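sequence unknown, structure follows:
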């Protein structure tokens, strides 16, 4: 896909996420890998009103090549790309239910949402929880770098999810599935839900080559 087409796709996907209430105000950011760098939504910009020509383009040293100044969380995206060669797009949102889970205490940091549905396992797998860092803290990039090699998605404590995919479409679908599973997780708190067994998870991995 050409760079101009990728810019248009970022705008369409951003508008869709915004219109469906998965991001609010100027929160959240989207990036896509290109042949000679990567694209990232600009800082202080609503995903609901993106301009293709103003989307930031960066090199792999984080230098701005074109467009408006990038999101202050550019380092977060770059760290995940550097560890996941198969990642061609990343979506980071402050979606309500996922962010609510990220604020809970007592979560398993290795897998903070249990395998409630096969779709969560297929699109997210295990979801590790990263300790709290202030927005823009470069140490968050180091923390993500330590997990991104094994996980396509992470949840930032008191913040929200970061999800990568082989395409922007697959990353958006995955973060939508994460948000729906977070909603289920909150609805089922205190109800002793049944989760998928290790055998059932292994069957999904074998069947769908996860």
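Nice, I can see it. All values derive from a computational prediction rather than experimental measurement.

From now on I want contacts and neighbour counts done on CA atoms only, so please keep to that.
Fine.

buried ones in the biggest helix by length in the chain?
Counting residues, the longest helix found in the chain (DSSP state H) is helix 168-187. Buried residues in helix 168-187, counted by 16 or more other CA atoms under 10 Å: 168, 170-172, 174-179, 181-185.

Below is an additional structure, to be compared with the one above:
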């Protein structure tokens, strides 16, 4: 993972350095060329910022998890808190987010970890859903909490689903395609491993993606 991360950080940094060198070496730039160069620098630096911010989030959660003593909390309320963060951008995309989670579910699953997982899945769903619906459901099944995030967006392609499935089954040895697929779902898989849980991705026949999380519960409801 460190090797892959190092490679994916090096790429945008090197591009920014080479682009800056080109600007310094060429005194004359027309407006079109200047705008193109600045747009490239912005895109690379923004990619680098988001990449490192996600890594910091993972590092903070991992450090905290080692001494995590989460109290019992309402899963429905946690989901509501996360929906509020994405409500504005969802509305601008004419998308509604619905919380159908069972209000009776209270759990002691690491709140920081589950909050980060829900955040990343919602972020992904909102990003690819326009003029549609994102529905979050949660219920208990045996000794697990089943959390489902379903959207009516463009849908995750099968190649990506197969990659994440294979990665989840062999997360210690599989090469991470961070540059190709981003950090979001990779982070989700790493965090799920920390709480001994799993996720199943399904491409819906009518469009969109369903993410079914099987969460190992710390409390029998």
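Right, received. Where do you want to start? Since this is a predicted model, take the numbers as computed values, not measurements.

TM-score, when you put one on top of the other?
In this superposition the chains share a TM-score of 0.24, using TM-score structural alignment, normalised by the length of the first structure; 85 aligned residues with a CA RMSD of 5.8 Å.

Residue 143 of the first structure and residue 130 touch, don't they?
Yes. In this structure, residue 143 of the first structure is within contact of residue 130 by CA atoms under 8 Å, at 7.1 Å.

of the two, who's got more company?
More crowded of residue 143 of the first structure and residue 130, by other CA atoms under 10 Å: residue 130, with 21 against 16.

quick one: that one from residue 146 of the first structure, how far?
10 Å (CA to CA, to the nearest Å).

next helix or strand past the longest helix along the second structure?
Longest helix of the second structure, by residue count under DSSP H: helix 31-65. Next helix or strand after helix 31-65 of the second structure toward the C-terminus (DSSP states H and E): strand 73-74.

The longest helix of the first structure: what's the following helix or strand?
Of the helices and strands lying after helix 168-187 of the first structure in sequence (DSSP H and E), the nearest is helix 198-208.

Mind giving me the packing neighbours of that following helix?
Helix 198-208 of the first structure sits against helix 118-123, with contacts defined as 3 or more CA pairs under 8 Å, 6 or more residues apart in numbering; DSSP states H and E.

how about the helix it packs on: buried residues?
Across helix 118-123 of the first structure, burial judged by 16+ other CA under 10 Å covers 120, 121, 122, 123.

For it, which helices and strands make contact with it?
Here helix 118-123 of the first structure touches helix 168-187, helix 198-208, going by 3+ CA pairs under 8 Å, 6+ apart.

so what does the helix or strand that it is followed by touch, helix or strand wise?
Counting by DSSP H and E, the next helix or strand C-terminal to helix 118-123 of the first structure is strand 129-130. Helices and strands touching strand 129-130 of the first structure, as assessed by 3+ CA pairs under 8 Å, 6+ apart, comprise strand 153-156.

run the last query once more with 10 Å
Counting by 3 or more CA pairs under 10 Å, 6 or more residues apart in numbering; DSSP states H and E, the packing neighbours recorded for strand 129-130 of the first structure are helix 96-102, helix 139-148, strand 153-156, strand 160-165.

I'd like to know which of these is closest to residue 65 of the first structure.
Closest to residue 65 of the first structure of these is helix 139-148 (CA to CA; 21.1 Å).

now the closest one and strand 160-165, what's the angle there?
50 degrees (axes from the mean of the first three to the mean of the last three CA atoms, to 10 degrees).

Which elements pack onto helix 139-148 of the first structure?
helix 74-83, strand 129-130, strand 153-156, strand 160-165.

now the first one against strand 160-165, angle please.
Read that as helix 74-83 of the first structure. Angle, helix 74-83 of the first structure to strand 160-165, by the same axes, to 10 degrees: 40 degrees.

Counting neighbours, show which residues of helix 74-83 of the first structure come out buried.
Counting neighbours by 16+ other CA under 10 Å, helix 74-83 of the first structure gives 74, 75, 76, 77, 78, 79, 80, 81, 83 as buried.

any idea how far residue 205 of the first structure is from the second one?
Think residue 75 of the first structure. 31 Å.

With the last one instead?
The gap separating residue 83 of the first structure from residue 205 of the first structure is 22 Å, by CA to CA.

cool, and residue 6 of the first structure?
In this view, residue 6 of the first structure and residue 205 of the first structure are 30 Å apart by CA to CA.

out of those two, which sits in the more crowded spot?
residue 6 (18 against 14).

pretty sure that one is in contact with residue 14, am I right?
No. Using CA atoms under 10 Å, residue 6 of the first structure is not in contact with residue 14, being 12.0 Å away.

Which residues are in contact with each of residue 130 and residue 146 of the first structure?
Common neighbours of residue 130 of the first structure and residue 146, counting by CA atoms under 10 Å, 6 or more residues apart in numbering, are residue 140.

hang on, the earlier thing: any chance of the helices and strands packed on helix 139-148 of the first structure in a markdown table, with distance to residue 199 of the first structure too?
As requested, these are exported to a markdown table (distance: least, CA to CA, whole Å):
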| stretch | distance to residue 199 of the first structure |
| --- | --- |
| helix 74-83 | 29 |
| strand 129-130 | 24 |
| strand 153-156 | 22 |
| strand 160-165 | 25 |
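
could you pull out the strands for the second structure?
73-74, 96-99, 106-107, 133-141, 144-151, 198-203, 209-216 (DSSP state E).

Thanks a lot, see you next time.
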